[in-house]
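[1] Need coordinates for the following:
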Amino acid sequence: MADSTATTEQTEPTAQPPKQGRLAKLYLGTGGFAIVDRRKTWYMITAVIMLICVGSIVFRGFTPGIEFVGGTQIQVPAQGAQGPIAADEVERVYADTFGQTPSSTQTIGSGGSKAVQIRTEALNAGELDQIKRALFDELKPLGADGEPTVNAISDSGVSGTWGDEITKQALIALAVFLVLVTIFLAVYFERWMAVAALVALTFDLTVTAGLYSLIGFEVTPATVIGLLTILGYSLYDTVVVFDKVRENTKGLLDLSRQTYPESANLALNQTLMRSINTSLTSLLPVLGLLLIGAGLLGAGTLKDLALVQAIGIVAGTMSSIFLATPALVDLKMREPAYQEQARRVESRRTLGKRTVSQTARASAGLSDTESDADDEEHEAELRKEKAVVAASAVPGRNLKKSDQRRLAGKPSGKEPGRPSGKPAGKPTGKRAR
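    You can find the predicted model right below:
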């Protein structure tokens, strides 16, 4: 018997589970990041970025491609009689001929089809003949037969009306897209989610366009097409987060354990790893297009398409995490029902803290006057609240005014030590003899 008692006493305590680190919380989605609580910070950062982008668009403007303004495109083989021809050499010959640099210079193609392409303002027949002769005299480009010839240099004129038509069609597509998205979100989710998603889409469009204006990237039809594709990506990520928010907040108004901002923040944490993984897997092929297609193959269209998509994916991920859900929380918390639910949650937690505090003091054996007074005060408050709730739960029961004042902690209007119904200081109706 003694041995069994000793064995029981020597039993080791149960090991506590280890605390989760930041990376573990991120991977498991257990709510370790207070994103919604810091939404004012995200609003300030977003506002600064938007102001910079809008200011650049208004005062700096864009760098339109040749498709929008019109002009001439000249293509020179990258192999000459004296060796490879670099883009800098072609640009130097053009600047020496006309006294100004072309609008853009880039190397396109690979292998035997590799060439240097320059884009400039519209040139007439005499100017074209002049620049071709200068390029041939300086660089001696090789033709298809391997011999230097001026015919190896090709040219083409581009009209600005084609780019204008592309822009017009893109704007129509954007308007239709936004209308359909608003209807879909309002039907599938609710109106405030539709508004928050449109706010995120506006941020994505403004930031992408603002970066093109700030850095001076050339805007081409491929850029406009790529801008439309990133809207679908941004919307997809936002819908994933909102779907989880809707799942976490279902029936929330009937509960008093968690507020709407807390439920939305938990949904963000639960989908945060998915958003990051989706962004990375979407960004990798786009970077492949940007580095391989533009860097190695020299395809200008691929470069323009991949560049706008890379910027849009990063902006879309930021907006779906730091802007869409915080904006949704602020819009929802304007409704009186969710404000009342938040007050119930806070009241429940306050009562819970009082109960825990009382239990802790009782287990610690505190007997000082101040602790006892606090206990008595808390117990009196709990008794009053329970009495009021019990009285209101019984149909047809009306409390007297004196009982209501007593439950509310107010004096009943009677002075202690005097009989009820007999005011002090007045005669009883009989003369003293």
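
[2] hey, let's count contacts and neighbours off CA atoms from now on
    Noted.

[3] Spell out the residue ranges of the strands in this structure.
    Under the criterion DSSP state E, strands of the chain are mapped to 63-64, 71-77, 79-80, 83-84, 104-108, 115-120, 154-158, 218-219.

[4] Tell me the helices and strands packed up against the longest one.
    Counting contacts by 3 or more Cα pairs under 8 Å, 6 or more residues apart in numbering; DSSP states H and E, strand 71-77 packs against strand 115-120, strand 154-158.

[5] Here is a second sequence; please produce its structure as well for comparison:
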Amino acid sequence: MKSRFAGLGRLYRGETTFDFIGRRMIGFAVSLVIVVAGAGSLLIQGLELGIDFRGGVAWEVPSNSSAGELTDEDARAVLDANNIESTSAKIQFLTGTELQIMRVQVGDQTEQVRLAVQKSYADLAKVPVEEVSVASVSSSWGRSITEKALRALVVFFIVVSLYISWRLEWKMALTAIIAMAHDVVISVGVYSLLGFEVTPATVIAFLTILGFSLYDTVVVFDRVLENSKKFAASRQSFANIANISTNEVLARSLNTTLASALPVVSLLVVGSFILGAKSLED
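    All right, here's what the predicted structure looks like:
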């Protein structure tokens, strides 16, 4: 037990001696496998874009009305009855304090079909037609948001490259950009492999990953530059300096990861599995 606490103490004091550089080929191999798998999935099956990006229509129906609680099968039956492909429909149950809402999303439909489905859901839930909301999203909106996000991302890369080149070295700036691109490619590849739906919230998550990736990269590079000057007279190899620097900031990187992961896990566990918020579970 004492040895474990001693190990944690060494970790948080930056006194660990992990050979990151010596074992870099293991990391390269694992990373390459994930990147290739993700890139292959992106090329073959692409991403599952949400309604905000591909356009479509969504109905929101009170699920716990006088007709009783509606089910997934009820929602799909209404779609089938109106000649809409139900297998590709996305159905969510949004739970509030007093009311549960069933949200049904499909591809774009004509105004006549939208109104017919709205009336069918109202009849099914035994509520007035006005209580069944219909929302239509054009694919041009999602395309516009995507283009703006990409432009902002390019500007972000340029500004970050210039700053790191000025503050550290141009080689570090290039490496930082590669590291951020690597992290985003892996994240997007996982979404493609697992078939997760890409929504505006997903784009925000990808940008958040960029932020954390850049933060960790700059922290390590700054320590490497500092130690390069510190050990200049001792003729230490650059590999040793990189190892020392990475071990010194390891605890800081772990703390950053935990600080961001704990709230997300808490929301998922407490909100979804304990309180039953279906939107979080989806």
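
[6] hang on, the earlier thing: how about TSV for the strands of structure 1, with distance to D330 of structure 1 added?
    Compiled in TSV, the strands of structure 1 are given as follows (distance: least, Cα to Cα, whole Å):
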stretch	distance to D330 of structure 1
strand 63-64	38
strand 71-77	50
strand 79-80	62
strand 83-84	61
strand 104-108	47
strand 115-120	50
strand 154-158	50
strand 218-219	36
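
[7] for these, which one sits closest to S363 of structure 1?
    Comparing the strands of structure 1 by their distance to S363 of structure 1 (Cα to Cα), the top pick is strand 218-219, with 72.6 Å.

[8] picking up where we left off before, can I get the strands of structure 1 in TSV with distance to M44 of structure 1 and mean neighbour count?
    Output for those, formatted as TSV (distance: least, Cα to Cα, whole Å; neighbours: other Cα atoms under 10 Å):
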stretch	distance to M44 of structure 1	mean neighbour count
strand 63-64	29	17
strand 71-77	43	22
strand 79-80	53	22
strand 83-84	52	12
strand 104-108	37	19
strand 115-120	41	22
strand 154-158	44	16
strand 218-219	29	18
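
[9] Quick check: the equivalent of V30 of structure 2 over in structure 1 vs L198 of structure 1, distance?
    Aligning on TM-score structural alignment places V30 of structure 2 opposite I45 in structure 1. I45 of structure 1 sits 18 Å away from L198 of structure 1, going by Cα to Cα, to the nearest Å.

[10] Of the two, give the one with the bigger neighbour count.
    Relative neighbour count places L198 above the other of I45 of structure 1 and L198, with 19 against 12, counting by other Cα atoms under 10 Å.

[11] re earlier: which one of the strands of structure 1 lies closest to A170 of structure 1?
    strand 218-219 (13.3 Å).

[12] Tell me which residues are up against the closest one.
    For strand 218-219 of structure 1, the external contacting residues (Cα atoms under 8 Å, 6 or more residues apart in numbering) are F62, T63, P64, G65, Y212, D304.

[13] is it possible to export these to JSON lines including distance to I153 of structure 1?
    Putting these into JSON lines (distance: Cα to Cα, whole Å) gives the following:
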{"residue": "F62", "distance to I153 of structure 1": "30"}
{"residue": "T63", "distance to I153 of structure 1": "26"}
{"residue": "P64", "distance to I153 of structure 1": "25"}
{"residue": "G65", "distance to I153 of structure 1": "22"}
{"residue": "Y212", "distance to I153 of structure 1": "31"}
{"residue": "D304", "distance to I153 of structure 1": "25"}
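
[14] Among these, which one lies nearest to T229 of structure 1?
    D304 (12.9 Å).

[15] Give me the neighbour count for the closest one.
    There are 23 residues near D304 of structure 1, going by other Cα under 10 Å.

[16] now do V155 of structure 2
    By other Cα under 10 Å, the residues close to V155 of structure 2 number 12.

[17] same deal with V224 of structure 1?
    Quick note: V224 of structure 1 (other Cα under 10 Å) scores 20 neighbours.

[18] Would you check how far apart the counterpart of it in structure 2 and A173 of structure 2 are?
    Correspondence of V224 of structure 1 to structure 2, assessed by TM-score structural alignment: V203. If you measure V203 of structure 2 against A173 of structure 2 using Cα to Cα, the figure is 24 Å.

[19] hey, where'd the helices end up in the stretch 51-200 of structure 1?
    66-69, 87-98, 125-139, 160-188, 191-215 (DSSP state H, counting those that start in this stretch).

[20] Looking at these, which is nearest to P336 of structure 1?
    Evaluated with Cα to Cα, the helices of the stretch 51-200 of structure 1 place helix 191-215 nearest to P336 of structure 1, the distance being 14.6 Å.

[21] can you list the residues that contact the closest one?
    Applying Cα under 8 Å, 6+ apart, the set of residues contacting helix 191-215 of structure 1 is 49-50, 52-54, 56-57, 60-63, 178, 181-183, 185-186, 218-219, 227, 231, 234-235, 238, 242, 308, 311-312, 315-316, 319-320, 323-325, 327-328, 331-332.
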